[in-house]
Every structure is written in C-alpha cells, then in structure tokens.
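>>> Sequence first, then the predicted structure:
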Amino acid sequence: MIENPCFNWEKLQDIFYRNREICGLEWPSIDKQQKQQHETVFSTSTVVISTPDTIEIFDYTGSLLLSLSKKKFGEIVKLEFNENEELVIVTSKTINVVKNYLPLEIEEFDVSNKLNGAIWDYKNGTILTKETQDIYQVLNNDKLNLLYKNEGSFTILTKNHWNCNLNKIILLDINDVLEFVIEKRILSNILKSQWHRVEISNSGFVCLYNLKFNKLRVFKDPSTALLEHDLEVIPTDIKWCSDDSIVCSFTDEIKIYGPGNTYISFWYPNNITSIATEIDGLKVITKEKVHLVSRVPQSTANIFRIGSTEPAAILLDSLDLLSNHAPKSIANLRLIDLKVAVLECIDAAKHEFDITIQKKLLSAAAFGKASLDKNTFDSNIFVEACRLITLLNTIRSYGFFITIDEYCHMKSGRILNLLLTRHKYYEAVKVCELLNDASKFSILFKHWAVSKIRLSSDMEDDELLTIIKNQLKVIKFSEMISLNDIVHVSYLEGRFKLAKGIALMERNPQLKIVELLEMDENNVALEEALKTNCPELVLSFLLKCQTSLTLSQFTKLLTLDMPDNQLFLYSQSFLHEEFLFDYYRQTDRFFDLGQLILEQSKKQRTIQPFLSQIKDLYNHYQHDHLLKHEVDLFKKEESLWKYQDNLSGIFNENFNELSLGATLGKLIEMKQDRYVHELVKEFKISDKRFYHTKCKVLIDGKRFDELQQFASERRSPIGYLPFYKYLMKKKYEKEAVIYINMISGISYEQKKKMYLECNSYQEAVQIAKKERDIGGLREIFKLVPADQTHLKKLINEIIGAI
C-alpha cells in the first residue's frame, strides 16, 4: 500500500500545491556571505555559478560541464539562458551565446556600433542601454531592433525597476508605472504610484513590490488588483510559480499568495539559497536539496484527495480490493464513468516522479481499460502514455529532472541537443530508440562524428574514417543519414583525405557528387556520376564542370575519364560551339571539327569559303574504313554545292543550301528540262525519285496537262497510285479521277472507294454495273446528291435489269 501523496499538499482557496524533492544539491552551495560576489542562474536542466573569476556550468547531478574565465569577456552585465537553454553572456558591448561545450563554441554579437551607448541590463532578449536607457530587442542573437528611444520619458534607477516578457515591458519610473507593448510600440502610464521591483509572468500577470511599505500588488489589468498583500518580513526573493501564482521566499520558507490575504507556506529544513520560475512551477534550492513546487493536476487531486469519490479514486480503490474482494471490486466499476476514470489515472501517472505511484496508476488504468469496449476507448492512448512515461523516467535518470509539462514545452529535439552538447551519446542513443524517430538518429550521428573529428587531432585520417564507417554500420536508420555536414567539417579541419572518404560513403548520389565537387575532386565525382547510369545526373555534372573549370581542365576531364562514353556526343547539343571548336582541336577530332564547321556554315549560308578547310580536315580520314562513307558523302555534297553555285550564276536564282531533291524540284518548276536531265544524269538520281519529285512539282504548280502528258509518256516506275494520292492530298478530286483506271493491282472495292472519294458517281456506277454488284449500287444510290435524279434513275434501272 503506497503512502497517499496528498499528505504533503497545501490548499490555496480551491487549488492544491505540492512540494517535491527533485535531487540533492551536488554543486557548490552559495551562502549569504558569498552572494555579494557570486551569482547563480538556473535553467530547467543547467546551473550556472558566477564567481569573481570564472563562470562555471553544472548539470543537476553536479557534473562540471564547462568553466570559463571572465577575463575572456570583460565587464559582464548579465547571465541568462535563452529559449534553447543556451547560456547567454552579456557584456557592455557584446552578446555571447555558448553553443557547445567541447569543443568550445561561442557565438559573439558585437553591438557596440549598433547601440546608443553601452548595455546596462538584459532580460528575455531585451536590452536597456546605460546612458539614454533606450530599449532594444535582440533578434536571432545577431540583429538589433530599436523598440523605443527614451527622450526623457522615464528614468530607471535599478535593474529591479523593470522587467519584460515576449509581449510587453513594465518600467518603474520614480513615481509612475509604465507599460510598453512591443507589438504596437506604445508606451503608456498605467499607475500613478511608487514601486521598487516588478516581476512579469509569461501570460502577462504583473507583480509590483514596494520596499518601503513591504507590499505586493498583482494585476493583469492595471485598473483591477487581483491581490494585494502587506508582508510581515522583507522577502529575500520574489518569483512567479508557473505563470499565475506569486511566491516570496524567506530564510527557510516560501509563501504562495492568493486573493483576500490568503497564502500557503512550504517549510524547508535548510536555508533557501535561490528560487527559479519554471514553466509549470517553481524550483526551490536549499543548501542540500532542490525542490519543485507546483500545482497539483486536477486528475491527481481527484484520485488522491482525502475522501474523494471521483471515478478515478474509486477505480484505484477497486484495484486494491481486487485480490481479496473481487466481487465488490467489479461491482464498483459499474457505479462510475469508467472511461473518465481510466483517462484520469493515465494523466495522473504522467505527472508523477515516483515510479511506484506511476505503476500503481497505470495498473489501475489497465484494470479499468480491460472492462471497456474497444469501440469506446482507444487503447493507443494507454500505449502512448506508457511510452512517454518510460521516456521521461529515462531522461530523469540522466540528470534532466523535468516534468511532463516541461517536456511538452521543450520538445524531444531540445532534450536531444542538451544531451549531445554534454557528449552523452550513449544516453542520446537510448532516447532516440525510445522516440524511434529517424531524423533524431541523423542529428545524433552528425553531432558525434563532427565532435570526434574536431577533438581527435592526434588520429590519422584512415583511423578516423574506419571508426566513423563502423559506427555508421551499427546505428539505426543509417540509410537515411546524410553525411554532407560531416564532409564539410572534415574539409574545413584540413582533413582532405577523410572528407573524400566520408563523401564516398554518402548514399545519396546527388549529394555525394556535390560534396566531391566542392572539394575539387572532379575526376572522382565524374566516376561516381557514371556509376549511377543516370544521363541527367551526368549531364548536369558536365555542365557544372564546364562553368567551373578552365577549358584545358574540362577537356582533360572528358578525354581521360569518359573517352568512349557516347553520352558526351549527345551532350554536345547543350554545349557552346566555341567550346566545341577548342575541344575538337585539342583532341585532334578533325572529322567532328569539320562537321561542326559545316553545320555552322550552313546556318550562316556561306558554305563556299569553308569548303577547302573542311576538305583538309576530312583528308585525315581518307583511309579510315569507318568514316569512308561520311567522307564520300561530303564529296558528293561538295559537287552539288559547286553545281548549285553554277546554277545560281546562270539563272540569277539562289540554289545554295538546297538539297538535291529541292534543286531538282526547282529546275522542274522553272521548266528547265535540259538542266533537269543534266542534274539527273550528273548525280545519278533514280527514276523513282525523279518521278515522285516531278509529280509533286507539277501538282503544286497546277500543271495538270503536263502531269497527264508526263504520266502517259512511258510506264511510270512508281505506278499511278502516287499521282492519285498527291492530287487527293491537294483536294484535286476531278483531276485525280483520271488516274484511278491507270492504277494496276487494286481490287474492285478499292477502285469503287476511290471514285466515291472523288465524287465521281458515274464511273462508280459503271464499274458496279460491270461487277453486277447490287449492294454496291444501292450504296452509291444513297450517296448520290438529290439533284442528280437522272443518275438515281439509271441506278434503279441497272438494279432492275440485274
């Protein structure tokens, strides 16, 4: 039977608060005499102690994480943690953020030239300058935004006389309380009274303290005080418990104040040295222990409150009765809303530190869940809660004493970053395994590898590469880990061999090639690109190299690493002609150079000036059997170009750049029969080609009589079907009819179809009559226009006669 945790609760009006011990005090304790020269700053997971000479950073287990000499920074104005739990060291001229402990990495932001004066104070990313007391906001640790230029609007006497959250700033002038709304950039006087200290919560509640009268005032709307208290003893400190309860600390007790002069106290056996606000409570640090004061969640109060009859309390009692009074235990379940009871037990378990209580509550939830219909309760809620509680207990065992609310606020990524910053890689692996998130393993491996490289100056590249390669083999989700950041760090550290080796381990081919290119490993990068068998990737790589390398370097890359690869021949169309000229010259590719000159001259319509140069280049290949056909073809083209040049001079018409067929067609069009026969004979144009060309030219020129004469001169080597098709293509149906009967080797049906396509119904009727095709005649009858009555009559007579 576990002890009821409510015995340590205190009730303020209708809200319970509890004090729980987090851990023992493992770092050096600061007493009252030392406080003048020492300062302690707390975050959720880290403690900073500032001594006269050093800044020492501890975790909650007492391990010294880092010790910094103050001489490095000069006059320190403020120590504070940012939202990422990184220590911010503010001097009068700079803002320094400790990004990593080992190797030490500090980002410095020099503001001396950006501020009107030196930094006087810094809170939550807001700066108050020394001389003018202007207000600035720091953005992303490297930019300043002037919020308000103080031209005598207020005077802040001490650093306790102002405070801020992310939304507004409260300023205590000598006799006024001013509020500055950051978003609206509006400064307004909200109270006419004197106060000496201000604390503002994240949700906007403001607590004012008057030292003279030892008085507290809390409000959100300045016109309405939520509570006012006259204190009996001057407090040693004032902080918010979470963001809606104000706490004063005294020698060995704290008091939480509520409306109507109500308050509750928590006493401690040792003197209190510090208090610090947390997202869901208040840390109380004594000389020996660290405690957390927080609200009791409603689910927890419902279960453990003395005399509670809430469903969750009855469910927990039923679990206790199960072993000895099973019937009564089961009967109790019928009296309550079982789903509500199960959910409250699960929620309460998440908020507990004590593993025994967690197990008891989860057992009760499992007991109740077993009696619920699967359609009314999602079992994944219970499974996820168990996973989350296991994760929280694991994190706490590593010295991060966080609550469920703090975990939800920090997120798992920040927890992982804190572990990595402290080089707790084994612990980080365990957290990643519980999260089962591939992206977290990637972050973990990159941080480990980068730290290993930077801290292993005595190790050779080969040894380091072997260690990194072996770790990559065993880590989970290794196939999803990108190595580009590790390659980059290796390269910057001067470990070029290591950088190349890690780059070759990269699984993503695009990233691998980019990494190798950045290291000027062009030959290796090309080799890896070719291994992918991806033409697009190889071409992209070549185009990138073309812009980044000199001509000689690029030529060398192509000739040595891909001499026989046909992809480059395809890629020529993407490259500049200027490059191709130089490339072909350097590689003695005279035939390709000749082809390039020829293509360029054709585009410019100036072939003749380049013929001798092209001929000289082709002469290198007279005895090359593979290119003999190409050389012979060029010689024929050369003859044609000379002949065309002669024709251009004779007829004063431009024959240049025309193909052989186009030249023949033009001469036929010009009716130059003598030159037509000469061209046919000179260039051995076949009869079939001649007939096709002349047929097209005569039809295009509507020279139908000449066409008919040409068709009947002698038997056509191409037959007469092309005549018909060329005419029909031009919509000359009447002329096409002449050639249907001349076409040999076609069936009756094909011939009838041709006549009908030409709208020659009379001829179609005659061949149908000859074939005694009644069905064909009836088909023709339907197609004959209505105005050709004599033809319809003829068809009917023929059908009747058949």
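Structure's in. What do you need?
>>> CA atoms for contacts and neighbours, from now on please.
OK.
>>> same for the lengthiest strand in the chain, what does it pack against?
The longest strand of the chain (DSSP state E) is strand 15-24. Where contact means 3 or more CA pairs under 8 Å, 6 or more residues apart in numbering; DSSP states H and E, strand 15-24 is packed against strand 9-12, strand 289-295.
>>> this is the comparison structure:
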Amino acid sequence: MTSVSVAGEWQLLYNRFYRKLTIYTMQWGRIDLSRHRIAAAPFGGPVAAIRDDSKIVQLYAESARRKLLIFNAAGRALASAIWDRPGGRLVGMAWTDDQVLVCVVQDGTVYRYNVHAELCAPQFSMGKECFEQGVVDCVFWGNGMVCITEGFLIFCVPDFKNPVPCRLSDPGIDEYPLCVAVIDPQYTMSGNVEVLLGVGDHVLLVEEDGVQQLGVGVGPFQKMAVSQNGKYLATFTHDGRLLVILTDFSKIIFEYTCESALPPEQISWCGLDSVLLYWDERELLMVGPHGHPVSYLYDEPIRLIPECDGVRLLSNSSMEFLQRVPDSTVSIFQVGSTLPAALLYDALEHFDRCSSKADENLRLIRSSLAEAVETCIDAAGHEFDVSRQRTLLRAASYGRAFCSQFPRDHFQEMCKILRVLNAVRNHEIGIPLSIQQYKLLTAPVLIGRLINANHHLVALRISEYLNLNPEVVIMHWACAKITASPAIQDSALLEILLDKLKLCKGISYAAIAAHADNSGRRKLAAMIVDHEPHSSKQVPLLLSIEEEDSALVKAIESGDTDLVYLVLFHIWQKKPALDFFGTINARPLARDLFISYSRYYKHEFLKDFFLSTGRLQDVAFLLLKESWKLEKNPMASKGSPLHGPRIRLIEQTQKLFSETKEHNFESKAAEEHAKLLRLQHDLEVSTKQAIFVDSSISDTIRTCIVLGNHREAMRVRTEFKVSEKRWYWLKAFALATVRDWDALEKFSKEKRPPGGYKPFVEACIDADEKAEAIKYIPKLTEPRERSEAYARIGMAKEAADAASQAKDSELFGRLKLTLAQNAAASSIFDTLRDRLSFQGVY
C-alpha cells in the first residue's frame, strides 16, 4: 500500500518517472507574481521581488512607492528597501552564485544588494554607449551578465567580482532579436561567454572576436534555453515546434509539435531529460525525447527556477520541486517492483507486523542484501518527507544487521547529511536543498549562506556536527552582534562576545576589534583587541584605533623588532618630535632600535633626540662622524669650501664635550683639531697648494720648512707648543729633504741642540749624504751612538774605535757581524779583539 501511495504521485514521461513535491506554503501574504518582477537564486536561495512598473496594478493598502522585497524560499520576509534608484526603469534582476542581487536599470547603471537589501558594493556603469542608447534587456549566468542596447550592441560583464564591462562583436542587426540565450563560459571552447540571438530563420552566435550564423533555415525561434551542461539548446519555433539541438547546431536531438503556435512565456530545462514550457494560460507542459508530454494546470501564475537536478516552481501560494524520480526511489516504490531494495523495504513492514514473511524476503535477497541496503540509504537521501526518510533508513538498518560486510560509514554519512538538510529546509531557514544540490554546493558554502542570512545558531550547530571549524560562524556572529547592538554598553557587550568567542580557540580577536572600530565603537575595539594572543595581529589594530602607547608596549613585550619598528614609524609620523622622544625614551628597547636606525638614516633627527634627553656627548660624537664624512668627500682634498663646515662641526663638538666633566680629553682634542684645520686651511690659501689639510702637526711643520716658509713653521710650533727637541728633529729632516746642507749646518750651530746632534746625523744618513754625516758624528756624545753611526756609513775603523771606547762587548760583536763582509773591517776587529782581550766574547 505504501509503494502504491508513493508511486501514485508520479508522472510517467516515456520510461522515466517524474514527481512534483510541494515543499512550502508561501508565507509572503499578498505577493502576486503577475504584478512583480521576480528573481530567485538557485540552490534553494532567496527570492527578490519588486513591483513591475510596466503594468497597471491595484495597490491594495500598500504604499505607492516601490520596494525591493527579499524573502527566503518559503516566502518568509528577510529584508526590504525603498526602490528609488535613478537611471530609468528596471531592466534586469538576478542573483549571482554568491547570492548578490544584481539590478540593471535603463541607463546601464548596475546596483548590487546583499540578502538584507543593503547595497553591498559600489554601483558601476556599463559604459557611455549603454548610457546614451539605453539598455533593453539583460541575460545572466553564474557570476556574469550580457546586456543589449536599443542600438543592438551587446556588452558583457564576465565576472561581477571584478566588474569590467567589455563590448562584444557587433551582430550587425537592425531589429531586436526574437530571443536571446547565453552559453556559460565554462562550457565554451574559448572560455568566454557566447551569446545566441534568434534572428530571422537562424541564430547568430556572438563572441568577443566574431559573429557566426548557425542553423540557417531551422528557425525562426521564439524562445531558447541552454541546458545546465551547455551542450543542448531547447528552442520553440514560430510554427509551434519544440526542438532540442546541439549548441553547435550539428544535430537535432528531438522534435515535438505543440498544440499552440503561441510562444511560451517561459522555457526551462528540467535536469537533462526534459524541457518545461509555460504559457500564460497557466499550463505547464513537460516534454521528453520520447512519448507523450506531461501537462500540469495551474490556477495562478508560476515562475520556473532551474536547478541542477530539476526545477523549482514558484507560485503565489506554494513552492514546488519538479524532478525526475531517482532510480533508487523507483526501484523501491514502483508498483510491482521485486528488486532487492523493494523486498528489503517490504521485509521491514512484515517485521513491524511480526510476520514471518520478513525472513522469507531476506532469504530471497541474501546475495544482494548489500545492494539493497545501499539503495535504501540512497533513496532516503532523495526524500524531502522526514517520516519516509526515517522508514527508508530503518529498512537499511534492518538489512545491515544481516550484512556484516556493509561499511557503516555510508549509513552514518547519510544520517548526517539528512540532519543538515532537514535543518535548513525548515521554513524559518527556507533553503530547500536536494541532496544532489547539497553535494554540489558543499557544506562550507551552505554555512556561509546561513551566516549571511544571520542564522548563526543553525550554522554553528551544523559546523560542530560536521566537525568543521566554527571560527567563521562565531566571527560573523560577533561582527553582526556589534552592528546590531548600538544601545548596549561596551563592557556589557564585551562580556556577551567573550562568552561565545571562547568557544573557538585561535579565533582572530583583532578582526572583530577591527569591525568594532569600523562601526564607530573604538573603545570596544580596544577592549576586544586586548584579548588577541597574536601580537602581529594585535599591534597593527591598536595603531589603527590610535592606541599607540598600548601598541608599543605590546610590540616590546612580543620581542619582535619588526613590530617595534612598525609602531615607531607610525608614532614618528603622527606625533610631534618632543612627544615622540618622550614616548621612546622611557622604553629602552624602542629607544635603542630608534637610535640604531637613525644613526644610518636620520642623523639630524637623532641629534634632536640626544639634545632633548640631555645626551650632549652623543650629539658631539654624531658631529664628529659628520665631519669625518666631509673629510672623505673628494672635494675636501681640493681645497676649500668644505673645510669651513668641517671646522665649524668640530668646534661645535668641542663645545658639547666641554659641557661634561667626563669628556675633558675629547674636548681638548676637538679644540686642537679645529685650530689645526684652520691653520692648515690658511696655509693652503696662502701657498695655493692643497697639501696641508688633514696632515699632522709634524707633517705641517715639515712641509712648511720644505717650502721655505720658516716663519709659518715657527708659527705652527708656537701655536701647538711643539717641544724644542721635536722641533730639531723635524727641521733637520726637512732641510735634509731639500738637501740644503748649508742651512742644516747653520741650524746646528745656532746653539747646542737640546737632544744632541743625533737628528742631524740621522737626517744626513737618511738622505744618503755620507760627507755631511761625518760633520756631525764626532759631535755625538755617546760612544755607542758614534760607533753605530760610523758603521752605518761603512767607516769600520772609526766604528771599532768608538766601540772600544764604549767598552761594550755586545756592541762590538754586533758591529763585527754588520761589517763581516768587509775583509779589512774584519782584520781591524781581530786586531782590536787581541788588544782589548775580548776573546771571551767570541
């Protein structure tokens, strides 16, 4: 009896059964489809309605102002908004795959709304030509659209996520096409949309780079519809024939002559096995490739909403689903079926009645029991009636008890899916998904649609039930709660949020805080972000809500120098210099990082920082570094203008060093350096030779004497208090350098040199002037020095005599080795050895 009652609802189309299920009684009150433009989203999505301004309608008690109304599939109101958009009448309206409602008005302006009737993205225009000519019609697919202007030009938006309109090839027509259809880009060879225009007795296929004529002589076509897989085209001809043709027009699959030659108001595919035609007379005709069609009569207007496995039928009072009966359901409930699944289902009925026939049925299908269990599970998945689902699953469970090898996970997985489907099919939620639609849509996408409609509790329970991460649900709920609770105090709202947010470990508190900030609740944002465990997320948000001090503390606590630098640069740009210095000076890590960076890139700013914090010696060292950079400048060695700034920098350095008792040496050195540079600069100006600057005091004196400028040399000596002993060395060597032996001799006779005549001897020997050296060697007071000097100029006898006067055995031995190659010198040393009895030395 059960199978008879189930199968009695089916309609046979050739060898295939179809069923029409009533899913909902619509709850939307007085909505009349004949008075409204309707757009229904696939996959059980929402329905948008707006009063059709091209028709004269009775307003009842409603306002004369048009409204955009959005309902779920059960007719439960979700949102509404006044429709007052400029740009002319509404030309087209459809939902994208992301459940964004796209509305196109006559001047080519495109508006996009979310399920709450809120503008969710900026409007955009289809372009100047659409604005000037006006848009006549639009055809949508997935996430794209084509529109046709009054000048018969075609424009396309390939993807609403990146709405960049482009113009397709000019079809070259002079009247509006009889019908229009599009082939989804995913099913075309080029990967771009193809537009089919019914023109005359053929079809024009319009692409971005060309136009083709197809099916010449087959038309004219009054209506067209492309199948879900893009392979077939259902067309209604001018003489009342329904043709199904391959989209390349290479073959006519089947043909059916309708009773009326009037074109249907709507044409749609029902899966891939049949085509639906709907006329204004409220007759719905389902035509298949073979046999007689099936006719359904309605006493109210309907809208056809194609789905991947059937068609939803929307009327003023109900939402129905017309689909081909799944094979598993047919095998169980077809009248007279003796297939294993039917016998297993029948066995359950006998078992419930305690009939022994249950065992007989099981024995009959023992070899096919696993197949029967699988079929019952599959049939349960295709059912919308919960009691029938339960009965089919009980039958599967009953058979599984006698089939130990059947995998348990199939049964458990189906139970999970059905619990999810039954939950979202509830009229409060209103998403009437079939199991095929659910598998194609996927659970994460379904959860996303639930939270977008603010069904957070159902979405959370489904996520937990399917072991999916509930973070996306809780985050969306938290953001929605903040937006919807302007009257709740920040502290109270924080407690409410934290109570739920703690359910999900690793959730991004920073993202929720950012939403609170964008909603104008900066204090709440600061309170939320304090719970963010990841500094890399916490610190940037604290900066965005102007909590710089907290951001700096958190960055320092994290130990991440990159984060500290991020905060430093942010504060640096926003705060006055003194405030910035005060902020970082109290925090050693931030201060040290700032100093490290500024030493290389921001010298002047670093000087300001050191001055503001009283670190004068650090400013002085920076000035010294700047003077060194000037010293390395190639222009500095050529004399001139750069010496002035260098000297001033060093003088500033001296003043800063003098302010601190610990840097007396540095202060004195800087003072001397500046004085020397000024003197050297004057020398270069007077001599017109860039050879003085950056040389030492000794080199400066020596250079002056070499140039014959003895007065300036004496001036340098006096300025820098050069000792008399050092002066003699410098002048002696300078005079020897220019080989002015007379001047050298005169200099030696001015008075007795304070350090003796050794400088004169060394200068002459260094200049390789033996004759001059002999003048001064005898004047050396130390025998050792005389002996060594004579040895250096090769005078062995004199060296030996001086060594013997010194009575220094070590010196005597060293000189003998020095002059060992000179045979005469060796003889002299041997004679002296005997004379002085130095045999023990050797």
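Sure thing, it's come through. What you see is a predicted model, and the numbers here were worked out from it, not measured in a lab.
>>> coming back round to it: give the buried residues for the longest strand of the first structure.
Buried residues in strand 15-24 of the first structure, counting neighbours by 16 or more other CA atoms under 10 Å, are found at 16-20, 22-24.
>>> Now render those residues as JSON lines, adding distance to residue 144 of the first structure.
Listed next are those as JSON lines, based on distance: CA to CA, whole Å:
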{"residue": "16", "distance to residue 144 of the first structure": "43"}
{"residue": "17", "distance to residue 144 of the first structure": "41"}
{"residue": "18", "distance to residue 144 of the first structure": "42"}
{"residue": "19", "distance to residue 144 of the first structure": "41"}
{"residue": "20", "distance to residue 144 of the first structure": "41"}
{"residue": "22", "distance to residue 144 of the first structure": "38"}
{"residue": "23", "distance to residue 144 of the first structure": "39"}
{"residue": "24", "distance to residue 144 of the first structure": "40"}
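>>> Return the set of buried residues in the helix or strand following the longest strand of the first structure.
Sequence order places strand 39-42 as the next helix or strand after strand 15-24 of the first structure, per DSSP states H and E. Within strand 39-42 of the first structure, the residues scored as buried using 16+ other CA under 10 Å are 39-42.
>>> residue contacts, the residue nearest to the spatial centre of the first structure?
Central residue of the first structure (CA atoms, centre = their mean): residue 439, 12.3 Å from the mean position. Each residue near residue 439 of the first structure by CA atoms under 8 Å, 6 or more residues apart in numbering is listed here: 480-481.
>>> could you measure it against residue 477 of the first structure, distance?
Per CA to CA, to the nearest Å, residue 439 of the first structure is found 9 Å from residue 477 of the first structure.
>>> now residue 122 of the first structure
Relative to residue 477 of the first structure, and taking CA to CA, residue 122 of the first structure is found at 43 Å.
>>> Between these two, point out the one with more neighbours.
Set residue 122 of the first structure next to residue 477 and count neighbours by other CA atoms under 10 Å: residue 122 wins out with 27 against 16.
>>> sec struct for the equivalent of that one over in the second structure, please.
With TM-score structural alignment as the criterion, residue 122 of the first structure lines up with residue 138 in the second structure. Counting by DSSP: H, G, I helix; E, B strand; the rest coil, the backbone at residue 138 of the second structure sits in strand.
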